[in-house]
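**Q** Sequence plus predicted model, see below.
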Amino acid sequence: MQQPLSINRTTVLAVAGLVLILPLSAVSCSAAEKAVSCANTAVQISTDVADLGTAYNNADKDPAAAGKAVQKIKGDLDKIGRNSGDADLAKAVGDLQTQVDKVQKAIDNHETPDLGPLGDAAGRVSKVCTG
């Protein structure tokens, strides 16, 4: 008669263990998903910066392309900013936004934007996301 009691006790302990472990697993998965999302968006931003450089270099063929490329970067920055509670990432995104605004201003004023600081800021976002 003792045997059924030990099976029930084992089952109860196993279920209790799962109840304790599963929330931790969910947190780990959530953190991993956020990291992957951040990294994917950082890669997209790096691609956007490269596209902006190409668009600007070909501005004589398509003057609106650089403006469109800047808007694409801004959209991706909004995505990454909304999905982060990380202070380092928020700072890197803020720095990148500042550089995007400078490039936008230069384009609006028909001036040559300095894309170097923009690329550096995009690199910092990538570093935070992948580091």
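**A** All right, it came through fine.

**Q** contacts and neighbour counts: CA atoms only from here.
**A** Will do.

**Q** Return the residues in contact with Lys72.
**A** If you count contacts by CA atoms under 8 Å, 6 or more residues apart in numbering, Lys72 has them with Asp48.

**Q** Which strands and helices lie in contact with the helix or strand encompassing Asp95?
**A** Taking DSSP states H and E as the criterion, Asp95 maps to helix 87-108. Helix 87-108 is packed against helix 65-82, helix 116-130, with contacts defined by 3 or more CA pairs under 8 Å, 6 or more residues apart in numbering; DSSP states H and E.

**Q** Other residues contacting it?
**A** With CA under 8 Å, 6+ apart, helix 87-108 has contacts from 66-67, 70, 73-74, 77, 80-81, 84, 112-115, 117-118, 121-122, 124-125, 128-129.

**Q** quick one, that helix and helix 65-82 angle?
**A** Orientation check (axes from the mean of the first three to the mean of the last three CA atoms, to 10 degrees): helix 87-108 against helix 65-82 gives 160 degrees.

**Q** Show me which residues of helix 87-108 are buried.
**A** 89-90, 92-97, 99-100, 102-104, 107 (16 or more other CA atoms under 10 Å).

**Q** Check it against this one:
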Amino acid sequence: MDTTMGASRRRGRLAAVATVVTAAAFTTALTGCGSVDKTLDCVQTADTIADSVTDLQQAVEDAAHDPGRADAALDSIETQLRRIGDKTDSTDVNQAVDDLDRAVGRVRTALRNGDRTPDVGPVTDAAGELTKVCTT
């Protein structure tokens, strides 16, 4: 597959995730109650993670120029995952957090092993799943 086409598809998936997150955040903000506050926090954190995933994709594409940028994006995702994991008792959210954490770990391992273009698709997919469970 053409790398430009793959990058375009990844950006498209992230745009879709960002759209869902934004819509859910708006809808959730309008309803206002205790469990909604948790949902809103989950949605906002998922939105931050989506931004970090975008940063990760760009960092992987530019790894030759700035190899540390990918690590910073991975660190950001992991920080946000801890934030969600510490605040939820939802089995679905915790599973999505665990899946995303594993995907991030695989990318980090690939980078440490010298792979300058690791597959970030599983990270994107897991971030989309997290967004989905945060908004249901």
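**A** That came in fine, so what should we check first? If you're wondering where the values come from, they're calculated on a predicted model, not measured in any experiment.

**Q** re earlier: make a ChimeraX selection of whichever of the contacts of helix 87-108 of structure 1 turn out to be buried.
**A** Buried members of the contacts of helix 87-108 of structure 1, defined by 16+ other CA under 10 Å, are picked up in ChimeraX with:
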select :66,67,70,73,74,77,80,81,84,113,115,117,118,121,122,124,125,128,129
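
**Q** What span of structure 2 is the helix holding Asp95 of structure 1 aligned with?
**A** Aligning helix 87-108 of structure 1 against structure 2 (TM-score structural alignment) gives residues 91-112.

**Q** average offset between the matching stretch and structure 1?
**A** Aligned to structure 1 and superposed, stretch 91-112 of structure 2 gives a mean residue distance of 0.5 Å (mean CA distance after the TM-score superposition for structure 1).

**Q** need the longest helix for structure 1.
**A** In terms of residue count, the longest helix belonging to structure 1 (DSSP state H) is helix 2-57.

**Q** Would you point out which residue is most central in structure 1?
**A** Geometric centre of structure 1, nearest residue: Cys38, 2.8 Å, by CA atoms, centre = their mean.

**Q** can you pull the contacts of the aligned partner of it in structure 2?
**A** Cys38 of structure 1 maps onto Cys42 of structure 2 when the alignment is built from TM-score structural alignment. Residues near Cys42 of structure 2 by CA under 8 Å, 6+ apart: Ile84, Cys134.

**Q** One more: the one 10 residues further on?
**A** With contacts defined as CA under 8 Å, 6+ apart, Ser52 of structure 2 is in contact with Ala73, Leu74, Ser76, Ile77.

**Q** So the last one is in contact with Val53, correct?
**A** This points to Ile77 of structure 2. Yes: under the criterion of CA atoms under 8 Å, Ile77 of structure 2 makes contact with Val53 at 7.3 Å.

**Q** Now do the buried residues in the host helix or strand of Thr22 of structure 2.
**A** Using DSSP H and E, the element containing Thr22 of structure 2 is helix 3-31. By neighbour count on 16+ other CA under 10 Å, the buried set for helix 3-31 of structure 2 is Arg10, Arg11, Arg13, Leu14, Val17, Ala18, Val20, Val21, Ala24, Ala25, Thr28.
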